[in-house]
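K.L.:
Provided below are the primary sequence and the corresponding predicted coordinates.
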Amino acid sequence: MSWEDIFKLFTATIVSVGSGGVIVFALSSWLGKIWASRILANETHQLAAQLEATKRDLDVIKENTLRFQNDKIIAYREVIEIVARLLAKLDSKESGRLTEEDAEAYFDEFNEQRIRLYGYLAILAPQTVMDAQDSLIDHLLKIAGDHVEYEWTEIRNKSLTLLNAVREDIGIGKGSVAYNGEL
């Protein structure tokens, strides 16, 4: 075999391998793109499903949080209404417009309501609200039992302490409510 034959054989081998290599490269590139697009579509589908599941979970959390906040507001509103009714009755008693018998009957009703509301608050309210509510109710009970004198300014201050604790708990404003009147 001559150098010329060897060179022709070598060139033919490289050309044939090179042509086949180009064909194999082209086919593998095409197949790689198909696989990549399928994998991307599958990953995109899985990610979309995960995002949808997360959105549903967040919606459930949001709904539960709103329901819990609404329950708090209802309980706090009930406390305020019960205390307001008792304060009106105490004012009536202090001014002589309410008989002792009527005041005692109303106090019995108030006592039942405050015990029930205490249970509601114990489930929903933080300790700061419970402490402020305890301070106000204890003071009102002492007034009703004639253990302390009825002083409107003391009741107002304890009421504002409770209202500010409630406001802080439900996220209304950053500042406290204060009485700026003259009485």
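P.N.:
It's in. Residues are numbered from 1 along each chain as shown.

K.L.:
contacts, neighbours, all on C-alpha from now
P.N.:
Will do.

K.L.:
three-state assignment of the most centrally placed residue in the chain?
P.N.:
Nearest to the mean C-alpha position of the chain, by C-alpha atoms, centre = their mean, lies T65 at 4.0 Å. What DSSP: H, G, I helix; E, B strand; the rest coil gives for T65 is helix.

K.L.:
contacting residues for it?
P.N.:
Neighbour list for T65: empty [criterion: C-alpha atoms under 8 Å, 6 or more residues apart in numbering].

K.L.:
and it, how far is that from S28?
P.N.:
Between T65 and S28 the distance is 54 Å, computed by C-alpha to C-alpha, to the nearest Å.

K.L.:
try this one next to it:
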Amino acid sequence: MSTEAFEIAQAILLSLGGGGVIIFALSSFLGKMWAQRILQCEKSEHDKELSEFKSQLDTLVQKRSLNYQHKIELYKVTTAPLVEFTSLITTSGLTKDHLIEFDRQRLHIVAQLSLFAPQNVFDAFNDTVDYLYDALEQDNYSFSEFRIKVLKFFLK
């Protein structure tokens, strides 16, 4: 009987062992497939989010670039009358017509700066113009002082 019991036990272990190996192999395969599918879903989700972030970043970069270009154009427009006016002060002198034209241009510049420029730029421009008018009224124009004020305006 002991050999018979041993053979039965051996048969049971072999059948369960073979089935166990098959079940282990199948569960390992299914687990691997399931993990790949989960990873693919996660990757797909992350790729979608990444493309949305890239799109938002591109939009932001374009807006900032356009804003920067507008600022450069605005500063070009606003500095031209200052350059011309300063040139007249230092070279040939100013006439009443020059002052009237500069005042007209100044009003246009103030309107543009008040709409589009930050407050510190607007204040620096006004400080520069105030200096010019005060210097002309008091006849004490100093290029070095004017340069400091203009640089503050340009570098804001």
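P.N.:
Happy to help now that I have it. This one's a predicted model, so the numbers in the text were calculated from it and none came from an experiment.

K.L.:
which residue ranges of the second structure form helices?
P.N.:
All helices of the second structure, identified by DSSP state H, fall at 2-90, 96-116, 119-138, 143-154.

K.L.:
tell me how far the longest one lies from the chain's centre.
P.N.:
Computed by C-alpha atoms, centre = their mean, to the nearest Å, the separation of helix 2-90 of the second structure from the middle of its chain amounts to 22 Å.

K.L.:
can you check the shortest one too?
P.N.:
What separates the centre of helix 143-154 of the second structure from the centre of its chain is 30 Å, taken as C-alpha atoms, centre = their mean.

K.L.:
what's the angle from it to helix 119-138?
P.N.:
Computed by axes from the mean of the first three to the mean of the last three C-alpha atoms, to 10 degrees, the angle separating helix 143-154 of the second structure from helix 119-138 equals 160 degrees.

K.L.:
same check on the second one?
P.N.:
Comparing the axes of helix 96-116 of the second structure and helix 119-138 via the same axes, to 10 degrees yields an angle of 160 degrees.

K.L.:
now which residue in the second structure aligns to I155 of the first structure?
P.N.:
Matched by TM-score structural alignment, I155 of the first structure corresponds to F146 in the second structure.

K.L.:
so what's its match up against?
P.N.:
128, 131-132.

K.L.:
hmm, 6 Å instead?
P.N.:
By C-alpha atoms under 6 Å, 6 or more residues apart in numbering, F146 of the second structure lies in contact with nothing.

K.L.:
what's the match for A5 of the second structure in the first structure?
P.N.:
That one, A5 of the second structure, aligns with I6 by TM-score structural alignment.

K.L.:
burial measure for that match, as a count.
P.N.:
The tally of other residues near I6 of the first structure (other C-alpha atoms under 10 Å) stands at 11.

K.L.:
mind checking how far it is from A12 of the first structure?
P.N.:
Counting by C-alpha to C-alpha - I6 of the first structure and A12 of the first structure are separated by 10 Å.

K.L.:
with that, I have no additional questions.
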